[in-house]
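Q: can you look at this prediction? I've put the sequence above it.
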Amino acid sequence: MPKRLSMADLSREQLIQRYAQRLKGVLDEIVPQSPNESDFRYRVNRVLDDFCEKLGFEIELRTEYGLAGKRADSVFNRFVVEYKRPGELGDSLAHPKTSKAVEQLKEYLRKLARDERQDLARIAGVVFDGCFLVFVRYRDGNFAVERPVPATQATLERLLTWLSSTASGIALTAENLTRDFGIEQPRTQRILRALYGGLTTALQPNANDNPTNPMVNNLFRQWQVFFSQSIDYSEAFGGRKLQPLQKWARKAGIAIRSADEAERLFFVMHTHFALLAKLLGYLAVSRLLAPGVGASPLGSWLGDSNTLQQRLHDLESGGVFRQLGIVNLLEGDFFAWYLYAWNNHIERALRGILQRLDEYDPTTLALVPEETRDLFKQLYHYLLPREIRHNLGEYYTPDWLALHLLQRTAPELFETPTPECESQLRQRVLNTRFLDPACGSGTFLVLLIARLRGLGRALPIDERDLLNAILQNVVGFDLNPLAVLTARVNYLLAIADLLPHRKRDIVLPVYLADSIRTPAQGHDLYSHDAYTFPTAVGAFEIPAALCRVSVFDRFCDLLEACVNSDTLPDAFVQRVERELAPADWNAEDAARIKQTYERLRELHAQGLNGLWARLLKNNFAPLTVGQFDYIVGNPPWINWEHLPDSYRNATKDLWTRYQLAGTYKGGRPRLGAVKVDISTLMTYVVADALLKDGGNLGFVITQSVFKTAAGAGFRRFELPEQNKQRRPLKVLHVDDMVELLPFEAASNRTAVLVLQKGQPTCYHVPYTVWRKVEGARFSYDSTLDEVLAATQRHDWHAEPVDPRDSTSQWLTAHPAALNAIRKVLGKACYKAHAGVCTWLNPVYWVQKTYTHPNGDVVVQNITEGAKVKVGQVSMTVEPDLLYPLLRGRDVQRWHAQPSAWIIVPQDPNRPSRAYPEASLQVDYPKTYAYLKRFEKELRNRSGYKQILSRRGQEFYGLMDIDHYTFAPWKVVWTRIGRIQAAVVSSSAGKVVIPQETITLVPCDSPEEAHYICAIVNSAVFQFAAESYSQKGGKSMGTMHLLDHIHIPCYDPNNPVHRELADLSRQAHVIVARGDTARLGQVEKKIDELAAQVWGLTESEMDAIRQSLQTTDSDENNDLDS
């Protein structure tokens, strides 16, 4: 017979269940008797008082209220029960007596907060009449009043849970974790210092030049294999980038001197972070499921050293979680290495962590549903300074942004439940499927779970059914093992108090898998009957006969068991054939699995074991999880050129399949020649394979996919045909958040895209532009309501700038302004060009330091700020090939003045070609000697190797240069940032040469140049450019502007043209004199005349003004009449 548990043996959760039953019995007895309020309160208080005594704290009874309170860092430090006579409350908040009782409770909570100087958000209460309960608390600046719920076993358990929270341990919130385990805490500094010292010692070479501790070395190598796929530490922390990390590490007493040491520090950090996640996961499930499964509290681990090591070993092996019925929380990782490098420093530091964690209470997440969020994101976010995380490319989605995306993508699930829609909403909660294909640490997953749980409580839905629905329908994938671990723990914490209702062991549906490079069946004669599984250590081929839902997991388990027991390859094959009996099996299949097995044995022998069989199992998930109603998330924003070479090669066919690569004129793919982003590929792949027809996809994505030429393939919004049927994607909505800078002011251009599978995109597309309210502030930690209060949202429309090309850049404007802008659009009479490209500015850019009597010039090359370092020299050159250099910094609105010189060794008769080497040696020997000094660096230029050398050009040749470069008059503006045009002619008697970041328009006369300059600087031109281009981006002012914005040819007989030219001259003089007071009048007249050039009516100008009002006031002209 099992031992009968006494009250002393019961966990708090079991006490809550027992006393809820007891309280329900009391209510069933007394409520039918219709007692008065005083008698009712007396009978209930006897149960509550006994319950509190068993928990070890006292309830304070006042005249009309029960009041409990204890520690400052518990969830609620005051809890109030307001009693009403049984039968007095109704089933609606609109019921008069219910409404009155709620208002009375709210006023009492306010008074209690004032009198006891408490935070109102830390006080909660309930109105209770024995028939109904109304739960009330204060959050986000308002009282949250739940609708009345009947007094059932479940709602009475909730009442006792809220009451007991005042005696709980530390609330499990992101804020408390950040406070206790941030870098400023001595316990965090101690553990990082101890782990770093232990790792350094273990990796030091011994007398035989081998690592002192081979096991630690192997685990470290295994971590390197995985994380080198996404992070190059030599790049992330090379040169000056190392300094912020050094400063941060010194807080923990760690000296970092190189990128290699930075890599070790991050291994230590990941270890610390992973251990916290595992311990919190154990804390949550052990508190909820103990003592029925015999799990021990963390405090009991703190015995002698052997006990502590054994407990941690059990934790790291995953056995403690499997004992608790959590099958896949831990599947083997690299972070248990500290057990093999154990020393006194590590032990002391670990004890400090365990002691503090033992004070935490994980029931917070059930008690306060809005705290169900990604707990570890904020801890990691504040553990490392911003510049360090940005060096690593780590940008974590703010909760408010994730919540907004969910509401935008699945609005049906965020409606307020009403009696009319309850049945339909219940079915949605139980059957709607969600996937985050790049889930990171689980932000979107836990917010989804929180919403589903809130609806489950409101509808209500049985806890067992709700748990099963969540586990079946809320799924995540990620490539990063640390992210997957963290997401699984976050997921576990979000459902922890539902675990007692489980029917079977739990498999957390967060998988270590690549959403893009899913296992693919081969297409050639030799591989068509096998799947290729890509991993960090190469690809594994698995016969298709084994890649079936009912077989594959068993195959992976057998693979792992045989590797661990060192089974011979032939014996392994025999066991597969006998135990799995795969259908359609042949000799080639046997050879494939033998080869795979031998490879895994080899990795095992190298110490790189522990993950690979389980990794295959996880990799298979995208093929077996089915399709989803909603796909949501923040896919990685990584440009093609920054992807690891192996990943680029492995995904080439996918870029071509989805037509995202762009093409050359001959139709050949030009992947790498345009700035394509991997987020676009993930969008198409997951929409194709994992999104149901009619399903919605919502992604945080870079706004550049709508505004740049590189996004043309993405803007097709069409999946490859299937059975000769078109499969379009419909853009439902885009949020433009570029100016909000939601990722800690990082200049990544943020947008939220929502699309639907199966319908074509119809233009206009709803396009919401977000702007900050002047003087308003919000932070990374702000709530969505706080961000909404600090911003304005403007409803615009989007459509292709070229009506004949649906893939052209999007034109975005206020609906009334679109028609007006159409008058401005079209091909200009002029062609724009790029300035001169050297690919090595510190060789060609120089300053004059001395002029010889014969005219020769001593020059010194400009190396300051150069990306590529070259030696600085002073040498004499002939003046003939020296030209005034116009750099981006030299160009302002209505003013351009060269500030340096450039050597241009081009043939004056054919400026597009370099001066022949033999002629340069004779005609300009000093210039040739100067260039010859840098020959090695010049031949290593990317543009020379890829373009000029193939054209037979000299080693010093330049690009983007021709007769237009030497035009006597030019209109110039910078390619990057806001368009600010000026007219430039000559300087020191020579034509001015613009650099490559400047766009130029060659002109034959000053009048024509000033006419064009006035048009380009007009507010209408600026607005048209911003409407379809990347405002403030690197491609804002490129040559494409004149392909889409019409500028009529200058007509000297047209008085409007002549006046515009004259006004531009005046503006140049005004700016040169610094007379800004007059500039506004001139620019206002230019705007009026420019409107006449395009034939804009006053009503059309009003529409443009209305759109301009949504842009920052300091960035546009005042168009008010």
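A: Cool, got the structure.

Q: all contacts plus neighbour counts: C-alpha atoms, from now on.
A: Fine.

Q: quick one: the strands in the stretch 251-400 of the chain?
A: 360-361 (DSSP state E, counting those that start in this stretch).

Q: which residues of it fall in helices?
A: Counting by DSSP state H, counting those that start in this stretch, the stretch 251-400 of the chain has helices at residues 259-289, 305-317, 319-323, 344-357, 364-367, 375-383, 386-391, 399-409.

Q: just checking, what packs against the fifth one?
A: Judged by 3 or more Cα pairs under 8 Å, 6 or more residues apart in numbering; DSSP states H and E, helix 364-367 is in contact with helix 153-164, helix 481-495.

Q: export those helices to a markdown table and tack on distance to Tyr830?
A: Output for the helices and strands packed on helix 364-367, formatted as a markdown table (distance: least, Cα to Cα, whole Å):
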| stretch | distance to Tyr830 |
| --- | --- |
| helix 153-164 | 72 |
| helix 481-495 | 52 |
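
Q: just name the most buried of those.
A: helix 481-495 (a mean of 26; mean count of other Cα atoms under 10 Å).

Q: list the buried ones in the host helix or strand of Glu107?
A: Assigning secondary structure by DSSP states H and E places Glu107 in helix 96-115. Neighbour-count burial for helix 96-115 flags Thr98, Ala101, Val102, Leu105, Lys106, Tyr108, Leu109, Leu112, Ala113 (criterion: 16 or more other Cα atoms under 10 Å).

Q: what about the closest residue to the second one other than its chain neighbours, which helix or strand?
A: Setting aside the residues directly before and after it, Ala101 is nearest to Val127 in space (Cα to Cα, 6 or more residues apart in numbering), at 7.0 Å. Taking DSSP H and E as the criterion, the element that holds Val127 is strand 123-128.

Q: and if you look at Arg428?
A: helix 422-431.

Q: do the same with Tyr19
A: helix 12-30.

Q: show me which positions of that helix end up buried.
A: Buried, per 16+ other Cα under 10 Å, within helix 12-30: 12-21, 23-24, 26-27, 30.

Q: what lies in contact with the following helix or strand past the helix holding Arg428?
A: Remark: after helix 422-431, the chain's next helix or strand is strand 434-436, criterion DSSP H and E. Strand 434-436 is contacted from outside by 444-445, 473-477, 628-633, using Cα atoms under 8 Å, 6 or more residues apart in numbering.

Q: what does stretch 1072-1081 give?
A: Counting by Cα under 8 Å, 6+ apart, His895, Ala1067, Ile1070, Val1071 sit against stretch 1072-1081.

Q: A further structure is provided below for comparison with the first:
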Amino acid sequence: MGTNTSHSIDVNIGQVFTPQKWAEWLIHKWDIFDAWLDGAHICDPTAGQGAFILAMLHIARNREVSLTSELLSRLTVIEIVPSYLDQFKREVKQEFGVDFPNTQSFCQDIIMETHHGKYDILIGNPPWTNFGDLPTDYKTEIKPYFIEEGLVADTQRTLLGSSRVDIAALVLKVVLGKLLKKNGLGYFYIPTSLFFGDGAHIGFRNYIANCSQSLFENDRNFAIDVVYEFTSTKVFEGISTAYCCARFRGDTQQEFPVTYFKELEGEWVEHKSLPLRNPSDPWVIVQSLDEFSACESLEIKLTPEQKPRQGVNTCGANSVFIFNHKPSNFPAKFLFPLATKEIWRQRTLSPHKWILLPYHRETGKPLTWDQIQKYDALCSYLLEYRDVLQERKGSMLRSSMNKGNWWALLGVGPYSFAPFKVIWEAYGKNQFNPIVLSSVDGQMWQGNQAMHAFIPCWSKEDAHRIRNDLENPEILKLLQQLNGAGKCNWAQPGKMKKILSFEEIVNRTFAN
């Protein structure tokens, strides 16, 4: 192949390939081609099949610019998958009749391997996928780099909630810290969750890149100053992730507000974006700074036990634990009504689904196997699906299963069995409608995974007070400004804890 090669991988690690049309759009938007003609050294550090460099060559041909060896020497591609590099070089030869320089193509893992080149401009589209969704072996290899770049505090954090950190955040920190020349620029398509994600991307929003093994002795600041968010145009077909194009400035302190363009009815409408409160907080989008209302804390009085939570998570075993009709062969005390969209759409409190929770209500802990064996039908049913349940993945679930509780679920605790819940739809919505749910025949309503979030309550009066407080129109306004409308993090517990100032009440009275 003749390509600089060291480490390589042939598995999918979140590749999202950029159509040539949109590679050219990015290049034109930021005048990158002209910068190249003026002498800039340009690199795509996660090149995939080379769409951005191919786009540069297409533009050169359209503008009748001769592809001299000097011009080509200022284009560099780095890619982890060798077959993609082979394809890229063949296409350059077939399309343009030139050999792409071997000295400018590198088969490397840009995260784990040292690359010695330094560039004026970085362009591209880093892989998009959560840490938790990476191939197991690769995940083990790159854990230390998430810590090194400050994306998580320690290895344990990558095993828990921070498994939602997108690998794009790690790639960006690595390349901005180690590949940019002084005051260099970066232009990338990236998930908007890097700016608006609740807890997982706080480490990205310190705007500092580790530059060990680079020419720079200290960590390097970087800043985002312009963003274009696509809302209706499908740049990447079949991708449900919200995405944008952003400009990064190396060796620059992050300042706010950021100029933020949103696509509305085919036009780019300028907004301003700034963090909710602290510099590392999720961003808020407003059309004018006068709209920014996050400075005023929205207080709701809650006890320590009442922090917002997600619903029950079966960890891939919905078919085992969730039923369309209430089974008659299990003890009724282990079957609970499950919240569904009909509650909000049809304003009905008749259950459409039921969930099996083999748990102690008082402790919120799983039943022991000895206790389960007292119920023949329940015991037989769980044994029938034992292999399925034991094959479930997830570090938090495995912790419980390693204690022998292979029938355990996530998101179950004493709070699950509070007699009242203030519950709302938390995923993919654009309206915020909290309601109060209590029980059906003495069985408490349960939320369904990330679809719902709730605050547990131990009295009817407390539940209605909290519901009334949550109906403050400023809460909906702020959720919309946090750019989560229609997205998975619309009103998730982490976001709600950010936008509300919870005044804790130390003592509460439990209802009998």
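A: That came through, no problem. Keep in mind it's a predicted model, so treat the numbers as computed, not measured.

Q: for the two chains, what TM-score is obtained?
A: Once superposed, chain against chain, the TM-score is 0.82 (TM-score structural alignment, normalised by the length of the second structure); 484 aligned residues with a Cα RMSD of 3.5 Å.

Q: ok so, going back, which position in the second structure aligns with the residue nearest to Ala101 of the first structure?
A: In the second structure, nothing lines up with Val127 of the first structure, judged by TM-score structural alignment.

Q: give me every residue that touches Val127 of the first structure.
A: Val81, Glu82, Tyr83, Lys84, Ala101, Val102, Leu105, Leu133, Val134, Phe135.

Q: most neighbours, which of these?
A: For those, the largest number of neighbours (other Cα atoms under 10 Å) sits with Leu133, at 27 neighbours.

Q: you'd agree it is up against Val149?
A: Yes - if you go by Cα atoms under 8 Å, Leu133 of the first structure and Val149 touch, sitting 5.4 Å apart.

Q: to Leu192 of the first structure, which of the helices and strands packed on helix 364-367 of the first structure lies closest?
A: Taking Cα to Cα, helix 481-495 is the member of these nearest to Leu192 of the first structure, at 17.2 Å.

Q: that closest one: average distance to aligned residues in the second structure?
A: Once the two are superposed, helix 481-495 of the first structure sits an average of 3.7 Å from its aligned residues in the second structure (mean Cα distance after the TM-score superposition for the first structure).

Q: for that helix, packing partners?
A: Helix 481-495 of the first structure packs on helix 259-289, helix 364-367, helix 375-383, helix 443-458, strand 510-512, going by 3+ Cα pairs under 8 Å, 6+ apart.

Q: of the ones you listed, which is nearest Gln756 of the first structure?
A: helix 443-458 (19.0 Å).

Q: what are the buried residues along the following helix or strand past the closest one?
A: Per DSSP H and E, the first helix or strand lying C-terminal to helix 443-458 of the first structure is helix 463-473. Within helix 463-473 of the first structure, the residues that count as buried by 16+ other Cα under 10 Å are Glu463, Leu466, Leu467, Asn468, Ala469, Ile470, Leu471, Gln472, Asn473.

Q: picking that back up, for the helices of the stretch 251-400 of the first structure, give me a markdown table that also has distance to Ala834 of the first structure and mean neighbour count.
A: Shown next, in a markdown table, are these (distance: least, Cα to Cα, whole Å; neighbours: other Cα atoms under 10 Å):
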| stretch | distance to Ala834 of the first structure | mean neighbour count |
| --- | --- | --- |
| helix 259-289 | 38 | 20 |
| helix 305-317 | 59 | 16 |
| helix 319-323 | 62 | 18 |
| helix 344-357 | 59 | 18 |
| helix 364-367 | 57 | 22 |
| helix 375-383 | 41 | 21 |
| helix 386-391 | 31 | 16 |
| helix 399-409 | 38 | 21 |
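
Q: how far does stretch 70-83 of the second structure sit from its chain's centre?
A: Taking Cα atoms, centre = their mean, to the nearest Å, one finds stretch 70-83 of the second structure lying 29 Å from the centre of the chain it belongs to.

Q: how about residues contacting it?
A: Contacts of stretch 70-83 of the second structure (Cα under 8 Å, 6+ apart): 7-10, 36-37, 39-48, 50, 53, 85, 100-101, 104-110.

Q: circling back: so where is the helix holding Tyr19 of the first structure in the second structure?
A: For helix 12-30 of the first structure, there is no aligned range in the second structure, judged by TM-score structural alignment.

Q: so what secondary structure elements neighbour that helix?
A: helix 37-55, helix 153-164.

Q: onto which residues of the second structure does the last one map?
A: What it means is helix 153-164 of the first structure. Going by TM-score structural alignment: helix 153-164 of the first structure matches no residues.

Q: other SSEs contacting that helix?
A: Using 3+ Cα pairs under 8 Å, 6+ apart, helix 153-164 of the first structure is in contact with helix 12-30, helix 364-367.

Q: what's the match for Thr129 of the second structure in the first structure?
A: Using TM-score structural alignment, Thr129 of the second structure pairs with Ile638 in the first structure.

Q: let me fix that: Pro275 of the second structure
A: Pro275 of the second structure maps onto Pro800 in the first structure, by TM-score structural alignment.

Q: show me the contacts for its match.
A: Applying Cα under 8 Å, 6+ apart, the residues near Pro800 of the first structure are Ser806, Thr807, Ser808, Gln809, Trp810, Leu811.

Q: tally of neighbours for the fourth one?
A: Spelled out, it's Gln809 of the first structure. By other Cα under 10 Å, neighbour count at Gln809 of the first structure equals 26.

Q: so it versus Leu755 of the first structure, what's the distance?
A: Distance of Gln809 of the first structure to Leu755 of the first structure, computed by Cα to Cα, to the nearest Å: 18 Å.

Q: does the counterpart of Lys333 of the second structure in the first structure count as helix, strand or coil?
A: For Lys333 of the second structure, the aligned position in the first structure is occupied by Asp880, per TM-score structural alignment. Assigned by DSSP: H, G, I helix; E, B strand; the rest coil, the conformation of Asp880 of the first structure is coil.

Q: and for Asp880 of the first structure, the neighbour number?
A: Asp880 of the first structure, neighbours per other Cα under 10 Å, totals 16.

Q: look up how far Phe955 of the first structure lies from it.
A: In terms of Cα to Cα, Asp880 of the first structure sits 19 Å off from Phe955 of the first structure.

Q: cool, Leu430 of the first structure as well?
A: Applying Cα to Cα to Leu430 of the first structure and Phe955 of the first structure gives a distance of 68 Å.

Q: so the two - more neighbours on which side?
A: Phe955 (22 against 19).

Q: dump the residue contacts of that one.
A: Glu935, Leu938, Arg939, Tyr944, Ser949.

Q: hmm, 7 Å instead?
A: By Cα atoms under 7 Å, 6 or more residues apart in numbering, the contact list for Phe955 of the first structure reads Glu935, Leu938, Arg939.
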